[in-house]
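# Below: sequence and its predicted model.
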Amino acid sequence: MEENKFDYKQFIGFALIALIAVFWFNTTKPTEEEAAAEAEKAKTEQVNSQTTVANKVAEQEATLDLTDSTQVANYKNKLGAFGYNADKVSAEEVTTLENQLLSLKISNKGGQIVEAQVKGQMVKGNFEPLVTYDSLPVYLVKDGNASFGLNLTTADNRVINTKDLAFEPTFTENGDSKVLSMKLKVAPNKFLEYRYEMKDDYMIDFTVRSQGLNGVINGSQPINMEWKLKSFRHAKSVTYENRYTDLHYEYDEGKDSYLGQGTDEEKINDVTWLGYKQHFFSSILLTDQAFKTATISTENIVDSEMPEKDVEFLKNFSTTVPLELQGGELNYTMDLYHGPTDYDVLTAYDRNLDEIVPLGWGIFGWINRYFLIPLFGLLSAMLPAGIAIIVMTILVRLLLSPITYKSYLSQAKMKVIRPEINEINQKYKDDAMKKQQETMKLYSKAGVSPMAGCIPALMQIPVFYALFMFFPSAFELRQKSFLWAEDLSSYDTIVQLPFNIPVYGDHISLFPILASVAIFFYMRMTTGQQMAAQQPAQEGMPDMSKMMKYMMYFSPLMMLFFFNNYASGLSLYYFVSNLITIGIMLVIKNYIIDEDKIHAQIEENKKKPKKQNRFQRKMQEMMEQAEAQKKANTNRK
């Protein structure tokens, strides 16, 4: 018998195989990002699978014949424990919760809201009904445009969606509080409950909880709350309303954001409320216990080629939120809001809901919140909406008149010293550095700054932009008429065109025309003054006077086209604002500013020793050094 000996070649072979195996395992092992992506993909496939099964159950329910005991038995078997009330699924009943402001109809099928009507609002202590642009009731939910349900898996791996199942309603009333309990039972004392409590408000208390379902629901599988809504059209201008229809949300302890105007999807964390805003109306879901994650999406469904009169819906909104069991049970305390996108109404809830109203970021939002909204609220409480806009415009222009004065005074000073600037330009036309030095010296001696006219104009921009954001968002303007404008929150129409002009629209609005004419005359005045003060164009530099002439015609034309579909209240503001500005400038020019006195003052300033500040001294030194360097280079040559 041959003795077994150590074979070092065999050992080396096994060692190499082991090294290759270790190398292959480490190089093919997925990264953390890849592993996370695979896990998310598997989760999505699982959810899609659940949705497919749930849809099949819904299809069977739709064709269920309650008189056929075999069909009912098979259907109950499909649902397992949740088939307890399956024989009532087709006997749909609706319970109404109603107060002065809001009417909700809640179906026993799915226990969900199938109709939400915003009936009216309180104005100055009086109730005012709310209607659409064509005088119909304002519905946020109606005729199957919305759905709400939980997609879950039972302990025996049956996939169901609660929006298709029969809930038992129980209605109670206690004073001004109306409570509707909708229970999806698996046994007499075991159920999933939706609890709605309405008071005299747009906001209702909404609770999702379960009792005795520990062991009935499979806690290892996702429980997804799904909320979908297709937004109705409520306003005359589809384009305008769609621009302000979007999905807002609050996350990460107070931060807020929204999805863009197009088709978009996003996954967000630590969500405390979600709002489907339909311009002047909103549907908002709030939660006391923040949702850890939520997948939200919005889809624009407006067909630009479809005539506006045929448009019924604007956007599709969708939210999917994974819910968590606590001790094997569900328990989420939430709120539902169906009502106006009114800044004052939303602010009163102290839940940061006013962020749904687009007032602008930073200083623009600050001006709106603490100045324009309180001012307009005060004026509109005493005056009709159109008159309130005019009075507010007058007050704003008077407030900004010192800035207008400063700007005009600076232009007048520049106009007075322009002959001297022309002399400098002619004298040093071949020496740009020297020309700049002498020009700066003249400015310093005369006490004139070319930037003094720009800074006042820049200071007015925050106010103008804040007003631009305020008017499209002011709920107080909705369906308020003035002169020929039937609704200051929408465009006015004096001629309805039989065709559509791209960008402009299928109608002619008068307020934008008046605003464009006022802007033209305003720019004609300011352009003439600026051109008189403008330095001659230097070689190689653009001629600013020509650019100003182009702007004088381009700006009114842009106003005419761009604002034809905007709120007539905004066009009214620009019309009145420019008229007032023209008047202020005429007063300043003819009664306040005297160019002879300005010239005499400039001459006096020249005689006085001018003390330069640190920046001016530094600039002077740099220019002198550059001039000396230039001379040195010339001498070397």
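Happy to help now that I have it. Everything numeric in this text was worked out from a predicted model, so none of it was measured.

# CA atoms for contacts and neighbours, from now on please.
Noted.

# by contact count, what packs against the longest helix along the chain?
As assigned by DSSP state H, the longest helix anywhere in the chain is helix 385-427. If you count contacts as 3 or more CA pairs under 8 Å, 6 or more residues apart in numbering; DSSP states H and E, helix 385-427 packs onto helix 373-382, helix 432-446, helix 454-473, helix 510-533, helix 568-587, helix 595-607.

# Specify the angle between that helix and helix 595-607 in degrees.
Interaxial angle of helix 385-427 relative to helix 595-607 (axes from the mean of the first three to the mean of the last three CA atoms, to 10 degrees): 50 degrees.

# could you list every residue that touches the nearest residue to Glu308 once chain neighbours are set aside?
The shortest distance from Glu308 to any non-neighbouring residue, by CA to CA, 6 or more residues apart in numbering, is to Val238 (6.3 Å). Shown in contact with Val238 (CA atoms under 8 Å, 6 or more residues apart in numbering): 308, 311, 314.

# Check whether the second one really touches Arg233, as I assumed.
In other words, Val311. Yes - Val311 is within contact range of Arg233, at 7.3 Å (criterion: CA atoms under 8 Å).

# circling back: of the contacts of Val238, just the buried ones, ChimeraX syntax please.
Only the buried entries of the contacts of Val238 go into this ChimeraX selection, using 16 or more other CA atoms under 10 Å:
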select :314
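
# Any chance you could spot the residue sitting in the middle of the chain?
Nearest to the mean C-alpha position of the chain, by CA atoms, centre = their mean, lies Pro358 at 5.2 Å.

# I'd assumed that one was in a helix, is it?
No - under DSSP: H, G, I helix; E, B strand; the rest coil, Pro358 sits outside any helix and is assigned coil.

# wait, it sits on Met469?
Yes - between Pro358 and Met469 there is a contact at 6.8 Å, judged by CA under 8 Å.

# Comparison target below:
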Amino acid sequence: MEEKKKFDFNTIIGFGLIFIIIMWMMYNNRNTELKEQQEKAKKEKIEKQQQQKQVAVKQVAAVIKDSTVNDTMKLQKLKGTLGSFAYSATLPSAKEEVTTLENEFIRLKIANKGGYIVEAILKNYERFEKKSGQLVELIKDNNSSFNLQLQTKDNRVLNTKDLFFEPTLTKVGVNQVLSMKLKAGANEFLEFKYVLAPNQYLVDFDLRSQGLNTVLNTAKPIDLQWDLKTYRNEKSISYENRYAEIYFEHEDGKIDYVGQGTDKEENPEKTTYIAYKQHFFTSILLTKTPFATAKLYSNNLVNDEKKDTLFTKQYKATLPLAFTNGELDYKMNWYYGPTDYKTLKKYDRNIEKIVPLGWGIFGWINKFIFIPLFGFLSSFMGLGIAIIVFTILIKIAMSPITFKSFLSQAKMKVLRPEIMEIGEKFQKDPMKKQQETMKLYNKAGVNPMAGCIPALIQIPFMYASFQFFPSAFELRQKGFLWADDLSSFDAVYSWETHIPIISSIYGNHISLFPILAAIAIFFYMKMTSGDQVMAQPQQEGMPDMAKIMKIMIYVSPVMMLLFFNSYGSGLSLYNFISNLITIGIMLVIKKYFINSDKIHAQIQENKTKPKTESKFQKKMREMMEQAEEQKKLQQKKKK
């Protein structure tokens, strides 16, 4: 008998799903192809536009150089490319020449082509290769560009970096004044005006237009583009690069930064300055009229310290310039100089905040204690000696806190036998053990937290030093003993061979100050870890402190060696002296100020005196009693 054929709905659904998936894949592939084609077309269009611009620039240059053509004919030929700005290309200043502005601190060269600074040299500072006598050059060999992208009414897009400005250098009082004008006619122009005063790193920079409202499209802002590839200036390029990044200020005075790494971007609003910060030198563009928006970009150029030895960072900024009544009018400043807190602060423009001194209390310690004190000491003694004296003064000021910490440890050590006795007596009742321990502390007049609080007070000072020394400009290229530069590592031995893992973590050199600091830390922890473990009784369910402290004795020095080998030797010197002084203070306190027998007698005397509970102690006791009652009730319910 022939079986009846039935519809297999599962099969139909399966085929339907397969069909849908195939169609989706075909559609998705088609979309991907279309996107790729669109991206390719877009890329080709951009490349074509760039080629056309390059050709146009070459054509303009060829026309300008052609001495057989008179000015009238030149103007007619150039108008097809430059429009109204062809006028500027026919002037005698349409040559690739520069004008120099110079004072006691800086030397600037401003090019006719583009009207911007093409060379900025700091006259009082040398690069890390001191023997060569090469000065710090923030701008040179086309590592920087400054451009305004002009939109004309006849739909041309012109870049000021490709056009010629007419320079006029004058002197007003003691100031040098350079006017660079990109002319569209006798009285129509875009002007960059630079004013350099004596003994200043800050340059006045006025950017304005006159009569260009009939030439330019003023309906929307034009883009200011400022690019800079920062040159290496210090001995360790990786250490220098660690402190290089873009900072910017909001209109309300708040400072922020773009961040480090590869392809970092930020789009802040209402910015009043953009700072291209290197470790010890900075290029800053300030404006009195905040930029409505900004597009900031930072890229790390050091991937291999052995190969990438010329540049540290690539910085870019795109800033819109709005028209006012059809014209541009911006009062700005350029700063090319050291990233020195005191130098930056004297300009009263909030730019000293680009120096990373730490946030909150750490920044206050640096601003109001470390910077004034170290500045005073370094004004009349060598930098290495100043660090030692500075460290001694800080440790002496902290010695009362150190004394309280050691005294608390000594008291806890004396009480340890009684605490252990309570622990054994109430081994099966942790709550009761805790209550009895608290009663013992109260009777003896001992605060178990007294040893921790002094240590916590010292932490902000320690952290502040980690911010202060890498930012201390005074240390740059100042030697002490075997260290030729206290702002960089103090290598006593180095090698060229790359050793996997070791070279990436430790480096290709051995610094001596971190070794000395590590030895000092080892002996300090060796001397104090026993007392700390003896002072703190082992709590049930808690980690074995003796084992942890034993491990830390060896881990801490190793961490010091690994992390500080490539750090500035000034910081390592500070840590070495700091630990050395702490060991000395500890030995003096133990020998002359702390007597275990006297402490024991005092504790026994305290036990006989009536004690009144503080509010905190009363609250803790009540909480423990409540917890004990709840525990008893739960045990009754279970029975």
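That came in fine, so what should we check first? What you see is a predicted model; the values in this text were computed from it and never measured.

# TM-score them against each other, please.
Here the TM-score for the pair of chains, by TM-score structural alignment, normalised by the length of structure 1, is 0.88; 581 aligned residues with a CA RMSD of 2.1 Å.

# Of the contacts of Val238 of structure 1, which are still contacts in structure 2?
Cross-checking the contacts of Val238 of structure 1 against structure 2 gives 311, 314 as conserved contacts, using both residues aligned by TM-score structural alignment, their matches' CA atoms under 8 Å.

# Tell me the one among the contacts of Val238 of structure 1 nearest to Arg195 of structure 1.
Proximity of the contacts of Val238 of structure 1 to Arg195 of structure 1 (CA to CA) peaks at Leu314, which lies at 30.2 Å.

# Find the nearest non-adjacent residue to the equivalent of that closest one over in structure 2, please.
When structure 2 is aligned by TM-score structural alignment, Leu314 of structure 1 is paired with Thr312. Among residues not flanking Thr312 of structure 2 along the chain, Leu301 sits closest, at 5.2 Å (CA to CA, 6+ apart).

# For that neighbour, give me its contacts.
So Leu301 of structure 2 contacts 308, 311-314 (CA under 8 Å, 6+ apart).

# Please report the distance of it from Ser566 of structure 2.
19 Å (CA to CA, to the nearest Å).

# Give me the helices and strands touching the host helix or strand of Glu34 of structure 1, please.
Using DSSP states H and E, the element containing Glu34 of structure 1 is helix 32-62. If you count contacts as 3+ CA pairs under 8 Å, 6+ apart, helix 32-62 of structure 1 packs onto helix 69-79, strand 146-153, strand 159-161.

# Whichever helix or strand comes after the longest one: which residues count as buried?
Towards the C-terminus, the helix or strand next in line after helix 69-79 of structure 1, according to DSSP H and E, is strand 94-98. Of the residues in strand 94-98 of structure 1, those buried by neighbour count under the rule 16+ other CA under 10 Å are 94-95, 97-98.

# Distance to Asn174 of structure 1 for these - can I get that in CSV?
What follows is the buried residues of strand 94-98 of structure 1, written out as CSV (distance: CA to CA, whole Å):
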residue, distance to Asn174 of structure 1
Val94, 20
Thr95, 17
Leu97, 13
Glu98, 14
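
# just these now: which is nearest Thr341 of structure 1?
Glu98 (19.8 Å).

# residues in contact with the closest residue in space to that closest one that isn't next to it in sequence?
Nearest residue to Glu98 of structure 1, sequence neighbours excluded (CA to CA, 6+ apart): Leu104, at 6.1 Å. Contact analysis of Leu104 of structure 1 by CA under 8 Å, 6+ apart lists 96-98, 113-117.

# need those in JSON lines with distance to Gln437 of structure 1, can you?
Listed next are the contacts of Leu104 of structure 1 as JSON lines, based on distance: CA to CA, whole Å:
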{"residue": "Thr96", "distance to Gln437 of structure 1": "81"}
{"residue": "Leu97", "distance to Gln437 of structure 1": "79"}
{"residue": "Glu98", "distance to Gln437 of structure 1": "78"}
{"residue": "Ile113", "distance to Gln437 of structure 1": "75"}
{"residue": "Val114", "distance to Gln437 of structure 1": "76"}
{"residue": "Glu115", "distance to Gln437 of structure 1": "75"}
{"residue": "Ala116", "distance to Gln437 of structure 1": "72"}
{"residue": "Gln117", "distance to Gln437 of structure 1": "72"}
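
# Between all of these, which two are separated the most?
Spatially, the most separated pair among the contacts of Leu104 of structure 1 is Glu98 and Val114, at 13.6 Å (CA to CA).
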